[in-house]
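Colleague: here are the coordinates; sequence isn't available:
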């Protein structure tokens, strides 16, 4: 049976790129998937049966190395987290929410900052210190300006031979960035709404698009993330600087909140952990602890 990869899901159809010839086949999923509550996802490697030319049925979904809920996509190599320097203003709390969500799915993040041409000199210095924090944690940070056409050339090599998901807050220029990276895409964009202070949603479905030698998913923008799939004891693993020090805490299962002899609290007190990052950890931890139980 032929094999391939799902590049697009739309209205109950799955568009599969054949592994051998890369031709696209429009497929439906077998009824057994619905019965077993399995949904084929963009990025899935599948076995399919060809019927009626370029139509067919998906017979089997290969094991996934990971999957994201929002956007619904599987086998992601990396996430490009796109945030603007201004309009809307850069927000470390929102970036950390995305990072925690991505880390929990074992996907490697890359941070791309757009609209850097709008920054004044004092703002550049202030944000440079913040970005240094993330670079020291091992996160690549790329500064760019689509308007002035600089910085995006550094992104291309990161995308090559990978499945990348592009996500971030609405109105930060994700679609413009992809169009700049590959002008043949001609993706639809909307100008930011000055009244609402945010962008309009222009992306309607998840699709893997060839770009810079890899496949990129342009996904809907959204401004909030919950942590329904993360428990209180797993949150620290999503902060590299906390996970690195957690083994030195006196008590196993330390939440780094009020426990004595906590290596993480000590590091935060000595500014070895950035105060805003530790504050966000505490904020997210309380959010997880206060959520209503699911039955």
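Modeller: Sure, I can see it. Just so it is clear, the model here is predicted, and its values are computed rather than measured.
Colleague: going forward, measure contacts and count neighbours with C-alpha atoms only.
Modeller: Noted.
Colleague: how far away is residue 192 from residue 171?
Modeller: Distance, residue 192 to residue 171, using Cα to Cα, to the nearest Å: 6 Å.
Colleague: more crowded one of the two?
Modeller: Neighbours per residue (other Cα atoms under 10 Å) separate residue 192 from residue 171, with residue 171 holding more: 26 against 18.
Colleague: what about the strands in this protein?
Modeller: Secondary structure of the chain, counting by DSSP state E: strands at 3-10, 13-18, 24-29, 45-51, 55-61, 67-68, 73-74, 78-84, 108-114, 141-143, 163-168, 208-211, 214-218.
Colleague: for residue 288, find the nearest of the ones you listed.
Modeller: Nearest of the strands of the chain to residue 288, taken as Cα to Cα: strand 67-68 at 19.2 Å.
Colleague: all helices for the stretch 51-200 of the chain, in order.
Modeller: 92-104, 121-136, 156-159, 174-181 (DSSP state H, counting those that start in this stretch).
Colleague: Serialize those to CSV and add fields for mean neighbour count.
Modeller: Formatted as CSV, the helices of the stretch 51-200 of the chain follow (neighbours: other Cα atoms under 10 Å):
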stretch, mean neighbour count
helix 92-104, 19
helix 121-136, 12
helix 156-159, 16
helix 174-181, 21
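Colleague: let's bring in a second one:
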């Protein structure tokens, strides 16, 4: 059998990169019976039909990580990209992405693109998310700002590259490696939101070393699989405060002598991050009722 990695899946076909090249493969029926869906990023073993040169996915190796949306496996780093303007950043959505990454236990970098449009806003956002415990970089494809830093972060990692449409994800990847020839989206003048240009999840090999997943843009992110008790641990800046809450089971909502709420009042934890936590907690509770 040949070892490889699934780089793309379309219409029941899986494209597997091996040391000998890329093979178009079908998956064994046993995976359907076991309710296992092969994912982009899966390390697999395949057999090849010498006549047709098509392959069959015989085995899927154990996954280190698994994202639900985008549906990818074995990612060890997430770069979450938002623009400082055009479109304006939706911080609630950004916080959802961060909660997802924390849940999957992957390293996270927050990238604010188009910083040439509003440097002051970038500095505000940089402070907000650096204070929350994240690595933050600023980029501008137009002016070439931050591209070398961006390349260094990608090197030798398997990176999921995510964010809403229109923020410049594909443009950043093309600036990193022009021969990727990814489509870039226009911004609708009517609503300032990006048009969807990436139609499927695809694993792309980088000349500098490593792989990157170019993924469809998202306008929402459902996190209802997370338990109420887990959520607070997925907000990094809460963790060092929680031990000082009066009650062990404190959820940081209505409880008295809550160290997290005290930190919000004293601006050690940002109000927008706390409000995102409350909104997500409310959504999770409502889902559990049904």
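Modeller: Sure, I can see it. Source: prediction; values computed, not measured.
Colleague: any idea what the TM-score is?
Modeller: Put the two chains on top of each other and the TM-score (TM-score structural alignment, normalised by the length of the second structure) is 0.94; 288 aligned residues with a Cα RMSD of 1.6 Å.
Colleague: coming back round to it: make a markdown table from the strands of the first structure and add distance to residue 279 of the first structure and mean neighbour count to it.
Modeller: Output for those, formatted as a markdown table (distance: least, Cα to Cα, whole Å; neighbours: other Cα atoms under 10 Å):
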| stretch | distance to residue 279 of the first structure | mean neighbour count |
| --- | --- | --- |
| strand 3-10 | 39 | 22 |
| strand 13-18 | 43 | 23 |
| strand 24-29 | 45 | 21 |
| strand 45-51 | 40 | 19 |
| strand 55-61 | 41 | 20 |
| strand 67-68 | 26 | 18 |
| strand 73-74 | 31 | 24 |
| strand 78-84 | 20 | 24 |
| strand 108-114 | 20 | 22 |
| strand 141-143 | 21 | 19 |
| strand 163-168 | 21 | 25 |
| strand 208-211 | 36 | 19 |
| strand 214-218 | 31 | 23 |
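Colleague: need the contact list for the alignment partner in the second structure of residue 138 of the first structure.
Modeller: Pairing criterion TM-score structural alignment: the partner of residue 138 of the first structure within the second structure is identified as residue 133. Taking Cα atoms under 8 Å, 6 or more residues apart in numbering, we find residue 133 of the second structure in contact with 236, 237.
Colleague: still on that earlier bit, any chance of the helices of the stretch 51-200 of the first structure in JSON lines, with distance to residue 45 of the first structure too?
Modeller: Listed next are these as JSON lines, based on distance: least, Cα to Cα, whole Å:
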{"stretch": "helix 92-104", "distance to residue 45 of the first structure": "21"}
{"stretch": "helix 121-136", "distance to residue 45 of the first structure": "33"}
{"stretch": "helix 156-159", "distance to residue 45 of the first structure": "19"}
{"stretch": "helix 174-181", "distance to residue 45 of the first structure": "25"}
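Colleague: right, and those - which one's nearest residue 77 of the first structure?
Modeller: That would be helix 156-159 among the helices of the stretch 51-200 of the first structure, by Cα to Cα, at 9.4 Å.
Colleague: mean shift between the closest one and the second structure?
Modeller: Mean deviation of helix 156-159 of the first structure from its aligned counterpart in the second structure after superposition (mean Cα distance after the TM-score superposition for the first structure): 0.9 Å.
Colleague: what does that helix correspond to over in the second structure?
Modeller: Going by TM-score structural alignment: helix 156-159 of the first structure matches residues 151-154.
Colleague: contacts for that stretch?
Modeller: Contacts with stretch 151-154 of the second structure, where a contact means Cα under 8 Å, 6+ apart, come from 176, 208, 209, 210, 211, 212.
Colleague: quick check: the second one touching residue 155?
Modeller: In other words, residue 208 of the second structure. Yes: between residue 208 of the second structure and residue 155 there is a contact under Cα atoms under 8 Å: 6.0 Å.
Colleague: looking at the two, which is more packed in?
Modeller: Neighbours were counted for residue 208 of the second structure and for residue 155 using other Cα under 10 Å; residue 155 has more, 16 against 13.
Colleague: roughly how far does the most centrally placed residue in the first structure sit from residue 260 of the first structure?
Modeller: In the first structure, the C-alpha closest to the average C-alpha coordinate belongs to residue 79, at a distance of 4.0 Å (Cα atoms, centre = their mean). Residue 79 of the first structure sits 36 Å away from residue 260 of the first structure, going by Cα to Cα.
Colleague: for residue 58 of the first structure, what is the corresponding residue in the second structure?
Modeller: For residue 58 of the first structure, the aligned position in the second structure is residue 57, judged by TM-score structural alignment.
Colleague: residues contacting that match?
Modeller: Contacts of residue 57 of the second structure (Cα under 8 Å, 6+ apart): 25, 26, 27, 28, 44, 45, 46, 47.
Colleague: just the residues you listed now: which is nearest residue 150 of the second structure?
Modeller: residue 44 (29.3 Å).
Colleague: rebuild the contacts of stretch 151-154 of the second structure as TSV, extending it with distance to residue 182 of the second structure.
Modeller: Below are these laid out as TSV (distance: Cα to Cα, whole Å):
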residue	distance to residue 182 of the second structure
176	11
208	17
209	18
210	17
211	15
212	12
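Colleague: perfect, I'm done here.
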